[in-house]
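Novice: Got a predicted structure plus its sequence, pasted below:
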Amino acid sequence: MKHLIFIMIFVIFSGTCDANENQNSNELTNIKEVIATFEQSIINKDKDTFLSLFIDPEAPMYGIVSPKTMVLRRAGVAEINKRDNKNFVATRYWTTSAKKLIAMSSNNKGPVEERISNVKIQTDGNIASVFFDYEFYKNNKKVHWGQENMQMIQTNQGWKIASVVYSFTSEQ
């Protein structure tokens, strides 16, 4: 009798694990589709599709400048201050939004592309953290690169990006 109870418990929990694994697998696939659409909508300069990926078009996006790029940034700001008699300060980060980012990309006359690699996803099916490497190209030239982290939430309309934080390294 004890063996029968053990076998029944094992079968019940095994089925639960398989169901959770299948659900998690489906969620990972859906999240990967959002990332692929994100990438494609930048290439296509498709504002509507890009913005549909976010919970809000004004979703915050924070760019954090690498120490290497900060040296160049300080020099550029110093040059502007001297030339234009200004008093700007080079900051280590800036805030933008999904709406502003896609507008800037769409207004570029040449091709733009964000190449994404090494994607890592953690999710419980309700929230997700998506971490990856990226390279951003304008006019077929790599202009900056770094790592990006998207916080996503599951909504009635599927997975949506709630916020983005990315590092920014450039040689210009």
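Specialist: Received, thanks. Numbering: from 1, shown residues only.
Novice: Please count neighbours and contacts with C-alpha atoms only from this point.
Specialist: Fine.
Novice: Please name every helix or strand in contact with the longest helix seen in the chain.
Specialist: Counting by DSSP state H, the longest helix found in the chain is helix 2-43. In terms of contacts (3 or more C-alpha pairs under 8 Å, 6 or more residues apart in numbering; DSSP states H and E), helix 2-43 is packed against helix 47-52, helix 98-107, strand 112-123, strand 158-168.
Novice: putting a second one here so we can go through both:
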Amino acid sequence: MKPKLSASILAVALAVNPHASGTNGHAEDQARIQQLINRFKSAIIAKDGHALRGMFLSGGSWLQGLDEGSWAAMRAKKPDARQFDPGSYEQFAHFIETTPKDKTIEETFDNVRIETDGTVGTVYFDYRFLVDGKSINHGVETWQLAHTDEGWKISAMLYSVILDGTH
């Protein structure tokens, strides 16, 4: 009798608690975060640094980490290269907006996972950065997000860099 009672209690708990069933009850927030991702990708293609800057919280953090092979390749060219290098969304936006007009740039996002409770959120995905249709690096990227009066903003970005053609 206990297994049936436990199964019944579990079924009721799953029906009452959306977190237990694997959904977090924030589908609308997840959709808005997906819109942020889409705007981010579009701003890169359009080379719109101003739009990119507007997607970040002021003072947020930015950190890239090279894998071992990429770090070794970088040290061969620049002995003082660091494996983990802080940057900023300002530097990235400047790079995007100053990329020559005759070059195409794009970042692809695969295996996107979004988690949120409606106040904060995370995005985790595999990325590939393309210049003129050719991948120059790839890795995984994660964003920490905050839901502000102006909508979802990126408060921190952390990503790995595997330089293509270095292994």
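Specialist: Looks like it arrived, so ask away. This one's a predicted model, so the numbers in the text were calculated from it and none came from an experiment.
Novice: out of the helices and strands packed on helix 2-43 of structure 1, which comes closest to H144 of structure 1?
Specialist: Nearest of these to H144 of structure 1, taken as C-alpha to C-alpha: strand 158-168 at 6.3 Å.
Novice: could you point out the longest strand in structure 2?
Specialist: The longest strand of structure 2 (DSSP state E) is strand 134-148.
Novice: Trace that strand over to structure 1 and give me the residue numbers.
Specialist: Against structure 1, the aligned range for strand 134-148 of structure 2 is residues 141-155 (TM-score structural alignment).
Novice: Superposed on structure 2, what's the mean shift for that stretch?
Specialist: Its aligned residues in structure 2 lie a mean 0.5 Å from stretch 141-155 of structure 1 after superposition (mean C-alpha distance after the TM-score superposition for structure 1).
Novice: Check what contacts that stretch and list those residues.
Specialist: Contacts with stretch 141-155 of structure 1, where a contact means C-alpha atoms under 8 Å, 6 or more residues apart in numbering, come from 125-137, 159-172.
Novice: Separate out the buried members of these.
Specialist: For these, a burial check counting by 16 or more other C-alpha atoms under 10 Å picks out 125, 127-137, 159-170.
Novice: Can you name the residues that contact T169 of structure 1?
Specialist: Residues near T169 of structure 1 by C-alpha under 8 Å, 6+ apart: 65-66, 68-69, 144-146.
Novice: out of those, which one sits closest to I5 of structure 1?
Specialist: Nearest to I5 of structure 1 among the contacts of T169 of structure 1, with distances taken as C-alpha to C-alpha, is G146, at 53.7 Å.
Novice: What about the closest one, how many residues nearby?
Specialist: Here the neighbour count serves as a burial measure; for G146 of structure 1 (other C-alpha atoms under 10 Å) it reads 18.
Novice: again with P100 of structure 2
Specialist: 11.
Novice: And the one 3 residues further on, by the same measure?
Specialist: If you count neighbours by other C-alpha under 10 Å, K103 of structure 2 ends up with 9.
Novice: With F56 of structure 2 as the reference, measure out to the nearest residue to it once chain neighbours are set aside.
Specialist: Leaving aside its chain neighbours, K103 of structure 2 sits nearest to D132 (5.8 Å; criterion: C-alpha to C-alpha, 6 or more residues apart in numbering). D132 of structure 2 sits 26 Å away from F56 of structure 2, taking C-alpha to C-alpha, to the nearest Å as the criterion.
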